[in-house]
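J.: Coordinates for the following, if possible.
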Amino acid sequence: MSALLEGKVAIVTGSGQGIGRDVALCMARHGAMIVTNNRKPGSSLDAYEKTRIEFTDEEREAIESVTGDAQTTADQILRDGGRAVPFFGDVGDFATAGRMIDTAVDNFGRVDIIVNNASSNWSGSILDMDEELWDISVTSKLKGAFNLMHHALPQMKEQGFGRILNSSSDAFLGLEGLAAYSAANAGIVALSKAAAEDLRGTGITVNAYTPLAKTRSWMNAAATYRLRGVSSEAIDAGAPDAMKRTPEGMVPFLAYLASDEAAAISGRLFRLTADGEIGVWSSPEVIRHIMADDGVWTIDTLRDRVPGELLSELDIARSTIATT
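T.: Next comes the predicted model:
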């Protein structure tokens, strides 16, 4: 490959399988030393916590082909001639995240790049969600990102260099059946933008990205649709092209963002798809407003002006945004 990340040390959370695995392999091929991570040895076929799906033999074989853990990813990097060590532990635990940073420093002398990719999820209506199910999504994704950032930032600031890449999802717009996951990913976007502003001038950049590719989660979703009576033809036709391709082709962009060459890029939210798209998300903006006379609203005025002016010609159904 190249020496783009030569001498850099990267931690990639949730890198036992899926997009995280491909990010770790890609950065290693560009010269980075890698700490791979997932919660514990081994992996499950089930992408959704506290959920059990009855897979067909074909589905099971396909999912098994993309599963792995921190050790298997580290082993692959070593076979490719790179340097890597595995770390098993839950990034959602503050002290564990600190030990992950220590592992990078103890083995490689520094930490330059954090890829907050780890995520746990539960699928279902908010009517059925309890505190534990909420915490499953929010702790691993949002608190986990903060934990790694908190422990890594002092060293990054001292060395005058750092790259933080936070994985979000287009679920940050609000996705039916994934309320906690959507909230966690919206939090990632805000955290990344705010941290980028706090860290300007330090040599540390913070960016977020929304990836779309064929992963274990998509295979689980497809199996769920099948169990609901949706035909395989309909599932295939309804899936975006990016969901039919594995992620290795899109992850070089993250290696680029982690390099010296991307020093001026910070506070951005990018869209990455496995069929070749790289996009930049816009920031939200007020698209219509109304003003009260003398700054005071009455209920009678609101009854007239909200539907008649504020929401006129807007598709109210868009208040519930469903994305794939």
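J.: Please count neighbours and contacts with C-alpha atoms only from this point.
T.: Noted.
J.: and the longest helix for this protein?
T.: helix 179-198 (DSSP state H).
J.: Strands of this protein, start to end?
T.: With DSSP state E as the criterion, the chain has strands at 9-12, 33-38, 84-88, 113-116, 162-167, 204-212, 269-273, 278-280.
J.: What's the separation between the residue nearest to residue 142 when sequence neighbours are not counted and residue 312?
T.: Of all residues not flanking residue 142 in the chain, residue 184 sits nearest, at 5.5 Å (CA to CA, 6 or more residues apart in numbering). Distance, residue 184 to residue 312, by CA to CA, to the nearest Å: 31 Å.
J.: what's the answer for residue 192, then?
T.: Residue 192 sits 34 Å away from residue 312, going by CA to CA.
J.: Compare these two (neighbour count), which wins?
T.: Between residue 192 and residue 312, counted using other CA atoms under 10 Å, residue 192 has the larger neighbour count: 27 against 12.
J.: What separation do you get for the more buried one and residue 271?
T.: Look at residue 192 and residue 271: by CA to CA, they are 14 Å apart.
J.: before we move on, what about residue 300?
T.: Going from residue 300 to residue 271 by CA to CA gives 43 Å.
J.: Same check on residue 205?
T.: Between residue 205 and residue 271 the computed distance is 17 Å (CA to CA).
J.: Pick out whichever of the two has more residues nearby.
T.: residue 205 (28 against 17).
J.: Please give the structure of this sequence too, so both can be compared:
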Amino acid sequence: MSIRFDGKVAIVTGAGAGLGRQHALAFAARGAKVVVNDFGGGRDGTGGSSEAALAVVEEIRASGGTAIANGANVADFAQVQAMVAQTLDAFGRIDILVNNAGILRDKSFAKMDVADFRAVLDVHLMGSMHCTKAVWETMREQKYGRIVMTTSAAGLYGSFGQANYGAAKMALVGLMNVLHQEGFKSNIKVNTIAPIAATRMTEEILPPAALAAIQPERVTPAVLFLCSEDAPSRVVLSAGGGSFAAATVVETAPCHIADGDLSPESIADRFAEIADWNTASAYAEAGQEVGRFIEAALKSARD
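T.: Below you'll find the predicted structure:
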């Protein structure tokens, strides 16, 4: 099976460098028309310049591809709406959105300013929401869309000094879960990539040998797969250094405690049973979990 994007239009945010640049180049190489979005700010989100996006556009055009640059700040919904309008004016449709833009403002939670917490959420979470909201109706009308969120191990598993980043990144998994349900009937598939890559966000925390092993181009094939015609939906795909793994939230089987014994002490006594991961399973949607708990309560009442 050959995965191509001929006739498709892709918006990639934060595409002036690192992962986003590789994604944009790869989409163009496989036939997509690409909107290279980059605000051009520093790693902390300050500043702004269109030079990085324009440089990637020139790379794509030099290789025979089609691309335009856009300098919207994804944290500003009005700018995002203008980007989408520019895309539709230029290409007439939007098939793919890769929410890749991000910033870092790392500090321990005790030392972190509220402004730094909010700034990171504004770019990662609200920025992804803004871009997705702006393309959503177009994709619904087309009956076609492929959207990729970008999460992180910091959100899935925790990383010291990244409370703002981790909170934003885990929130994107929740956004994916709901949009998968709301978009599926319109053939909009929503997935999440969890990249491990050498970028300006990791260059100061990993040794040179590790950085050399996890170049961004070794993540990009996973993004292209998640945006393909036959892509799955509601998948969290971890990717780094050419290795790939699927991640999901699982829950152990409900352990019911009857009213006569219901107390914090009973939970403590039975916690090993409650947290028996051998019973764990994943749910397709929230109603399945709620239903399982109601079923356990009703069964106890009958018994």
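J.: Mind telling me the TM-score for this superposition?
T.: Overlay of the two chains. TM-score (TM-score structural alignment, normalised by the length of the second structure): 0.82; 269 aligned residues with a CA RMSD of 2.4 Å.
J.: Just tell me what residue 237 of the second structure corresponds to in the first structure.
T.: Residue pairing (TM-score structural alignment): residue 237 of the second structure is matched to residue 270 of the first structure.
J.: if we can go back for a sec, list the contacts for the residue nearest to residue 142 of the first structure?
T.: By CA atoms under 8 Å, 6 or more residues apart in numbering, the contact set of residue 184 of the first structure is 137-138, 141-142, 172.
J.: Map it onto the second structure.
T.: In the second structure, residue 184 of the first structure lines up with residue 168, judged by TM-score structural alignment.
J.: So its match versus residue 250 of the second structure, what's the distance?
T.: According to CA to CA, residue 168 of the second structure and residue 250 of the second structure sit 20 Å apart.
J.: Counting neighbours, what do you get for the residue mapped onto residue 111 of the first structure from the second structure?
T.: For residue 111 of the first structure, the aligned residue in the second structure is residue 94 (criterion: TM-score structural alignment). Neighbour count of residue 94 of the second structure, defined by other CA under 10 Å: 24.
J.: Pretty sure residue 94 of the second structure sits against residue 88.
T.: Yes. If you go by CA atoms under 8 Å, residue 94 of the second structure and residue 88 touch, sitting 7.0 Å apart.
J.: what ranges do the helices span in the stretch 1-150 of the second structure?
T.: Along the stretch 1-150 of the second structure, the segments classed as helices by DSSP state H, counting those that start in this stretch run 18-29, 51-62, 77-91, 114-121, 127-142.
J.: Columns distance to residue 300 of the second structure and mean neighbour count on top of those, output as JSON lines?
T.: Listed next are these as JSON lines, based on distance: least, CA to CA, whole Å; neighbours: other CA atoms under 10 Å:
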{"stretch": "helix 18-29", "distance to residue 300 of the second structure": "52", "mean neighbour count": "25"}
{"stretch": "helix 51-62", "distance to residue 300 of the second structure": "61", "mean neighbour count": "19"}
{"stretch": "helix 77-91", "distance to residue 300 of the second structure": "50", "mean neighbour count": "17"}
{"stretch": "helix 114-121", "distance to residue 300 of the second structure": "43", "mean neighbour count": "18"}
{"stretch": "helix 127-142", "distance to residue 300 of the second structure": "42", "mean neighbour count": "19"}
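J.: In a markdown table, list those along with distance to residue 163 of the second structure.
T.: Formatted as a markdown table, the helices of the stretch 1-150 of the second structure follow (distance: least, CA to CA, whole Å):
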| stretch | distance to residue 163 of the second structure |
| --- | --- |
| helix 18-29 | 22 |
| helix 51-62 | 29 |
| helix 77-91 | 24 |
| helix 114-121 | 8 |
| helix 127-142 | 18 |
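J.: For residue 218 of the second structure, which of these is the nearest?
T.: Checking the helices of the stretch 1-150 of the second structure against residue 218 of the second structure by CA to CA gives helix 18-29 as the closest, at 9.3 Å.
J.: Which other helices and strands does that closest one contact?
T.: Applying 3 or more CA pairs under 8 Å, 6 or more residues apart in numbering; DSSP states H and E, we find helix 18-29 of the second structure packed against strand 9-12, strand 33-37, helix 51-62, helix 220-226.
J.: and of the ones you listed, who's closest to residue 254 of the second structure?
T.: Minimum separation from residue 254 of the second structure across these (CA to CA) falls at helix 220-226, 32.9 Å.
J.: how big's the offset between the closest one and the first structure?
T.: By mean CA distance after the TM-score superposition for the first structure, the fitted helix 220-226 of the second structure averages 1.9 Å away from its aligned residues in the first structure.
J.: counterpart of that helix in the first structure, which residues?
T.: Against the first structure, helix 220-226 of the second structure falls on residues 251-257 (TM-score structural alignment).
J.: what does that stretch rub up against?
T.: Residues from elsewhere that reach stretch 251-257 of the first structure, judged by CA under 8 Å, 6+ apart: 4-5, 19, 22-23, 26-27, 30, 163, 165, 262, 265.
J.: And the nearest residue to residue 239 of the second structure once chain neighbours are set aside, how close does it get to residue 228 of the second structure?
T.: Of all residues not flanking residue 239 of the second structure in the chain, residue 195 sits nearest, at 5.0 Å (CA to CA, 6+ apart). Per CA to CA, residue 195 of the second structure is found 18 Å from residue 228 of the second structure.
J.: Same question for residue 301 of the second structure.
T.: Distance, residue 301 of the second structure to residue 228 of the second structure, using CA to CA: 49 Å.
J.: same question, residue 29 of the second structure
T.: Separation of residue 29 of the second structure from residue 228 of the second structure (CA to CA) stands at 14 Å.
J.: Redo the helices and strands packed on helix 18-29 of the second structure as JSON lines? Include distance to residue 44 of the second structure.
T.: Conversion of those to JSON lines gives the following (distance: least, CA to CA, whole Å):
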{"stretch": "strand 9-12", "distance to residue 44 of the second structure": "19"}
{"stretch": "strand 33-37", "distance to residue 44 of the second structure": "17"}
{"stretch": "helix 51-62", "distance to residue 44 of the second structure": "16"}
{"stretch": "helix 220-226", "distance to residue 44 of the second structure": "23"}
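J.: among the ones you listed, which is nearest residue 292 of the second structure?
T.: Among those, helix 220-226 comes nearest to residue 292 of the second structure, with 30.8 Å by CA to CA.
J.: Report the buried residues of that closest one.
T.: Residues 220-224, 226 are the ones in helix 220-226 of the second structure that count as buried (16 or more other CA atoms under 10 Å).
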